[in-house]
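Peer 1: Let me see the structure of the following:
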Amino acid sequence: MVATMKKVATEDVNATFEDQQKINRFAWNTSRITELKEEIDTKKKQLQNIDACKDIMLADDNCLVIPYQIGDVFISHSQEERQEMLEEAKKNFHEEIDTLESRVEALKK
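Peer 2: All right, here's what the predicted structure looks like:
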C-alpha cells in the first residue's frame, strides 16, 4: 500500500494552460478577498471611533471647543461644525464599507 502511494506521488500531473490560469485567478481572488476584508475591518473600527466621538460630544455639552483630528493635525471647530464633520465622515465610511463589501461579493462569484 505504501508503494502504491509513493508511485502516485511521483507521477507527473499535467495541467493545461487554461487550468493554470484558473488556479492563478483563484489564488489572486482569494488573496484580494483577504485584503479587502482586512480593509473593511479597519474601516469599521474607524467608524466605531467616530461613534465614540459623537458620544463624547453629547456627554460634554458645556465645552465649546474640542479639537478634531484630520490626519496628523488637530483643528478646533464649534460643536455644530464638528457634528457636521463627524456625520460626513460617518457617511463616507459607510459608503466605503459598502463598496468594499460589494467588491468582495463580486470576487466570490
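Peer 1: When you work out contacts or count neighbours from here on, use the C-alpha atoms and nothing else.
Peer 2: Fine.
Peer 1: now residue 27: how far from residue 97?
Peer 2: 23 Å (C-alpha to C-alpha, to the nearest Å).
Peer 1: I'd like the structure of this one too, to check against the first:
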Amino acid sequence: MTSKTESLDGVVVKKEDQSRINKFARKNALLQELKDELKSKQDILQDIEEGENSMLLTQEQIIPYRVGEVFFELTNERTISMLEIAKKECLERISNLEVEIIEIEKILKDLKAELYARFGNNINLEPTAPNEI
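Peer 2: This next block holds a predicted model:
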C-alpha cells in the first residue's frame, strides 16, 4: 500500500513520487557542485600548462614553487617534475569528474522522464536562471 502525501491539480503525490523528486533535487545540486569543481580544475590545469611553458623559456636555475601558502625554492628540473605530477593529478581528477557528471546526467534524465510522465506540466524540473530566484 502506498501512502499519499498531497494532491497536485488532481494528481496524487505518492511517497514514492516525493522520493523521486527529492532524489532529483539532490542529484541536481550534486551535478552543479561537480560542474563547478570541473571548471576550477580546468582553470588549474590551464595554469599548470602555462607554468610548464614558462619553465621552457626561463634560464633561472632556482625557481620559487608554491605549495599552499608557502613558497619553496626548487631547481628547474625539480619544478618541471612537480608541475608534471600536478598536471597528471589534475587530469585524473578532471577525467573522474567528467565520468561522474555523465552518470548523474543520465540519472537526472531518467528521473525527469519518469516525473514528467507522472505529473506532466504540473511539475517543473527545468533549471532556473540565478536572477529568477
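Peer 1: and residue 27 and residue 97 of the first structure? which has more neighbours close in?
Peer 2: Higher neighbour count among residue 27 of the first structure and residue 97: residue 97, with 21 against 12, using other C-alpha atoms under 10 Å.
Peer 1: got the residue ranges for the helices in the first structure?
Peer 2: Counting by DSSP state H, one finds helices in the first structure at the ranges 2-10, 17-59, 79-108.
Peer 1: Which one, of these, ends up nearest to residue 73 of the first structure?
Peer 2: In terms of C-alpha to C-alpha, the element of these nearest to residue 73 of the first structure is helix 79-108, at 14.6 Å.
Peer 1: Give me the mean deviation of the closest one from the second structure.
Peer 2: Compared with the second structure after fitting, helix 79-108 of the first structure deviates on average by 0.7 Å (mean C-alpha distance after the TM-score superposition for the first structure).
Peer 1: In the second structure, point out the residues matching that helix.
Peer 2: Mapped onto the second structure using TM-score structural alignment, helix 79-108 of the first structure spans residues 76-105.
Peer 1: Which positions within that stretch qualify as buried?
Peer 2: 76, 79-80, 82-83, 87, 90-91, 93-94, 97, 100-101, 104 (16 or more other C-alpha atoms under 10 Å).
Peer 1: Could you dump those into a markdown table and include distance to residue 36 of the second structure?
Peer 2: Below are these laid out as a markdown table (distance: C-alpha to C-alpha, whole Å):
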| residue | distance to residue 36 of the second structure |
| --- | --- |
| 76 | 33 |
| 79 | 28 |
| 80 | 28 |
| 82 | 25 |
| 83 | 23 |
| 87 | 19 |
| 90 | 14 |
| 91 | 16 |
| 93 | 13 |
| 94 | 11 |
| 97 | 10 |
| 100 | 13 |
| 101 | 11 |
| 104 | 14 |
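Peer 1: What is the nearest of the residues you listed to residue 65 of the second structure?
Peer 2: The closest of these, once distances to residue 65 of the second structure are taken by C-alpha to C-alpha, is residue 79, at 6.8 Å.
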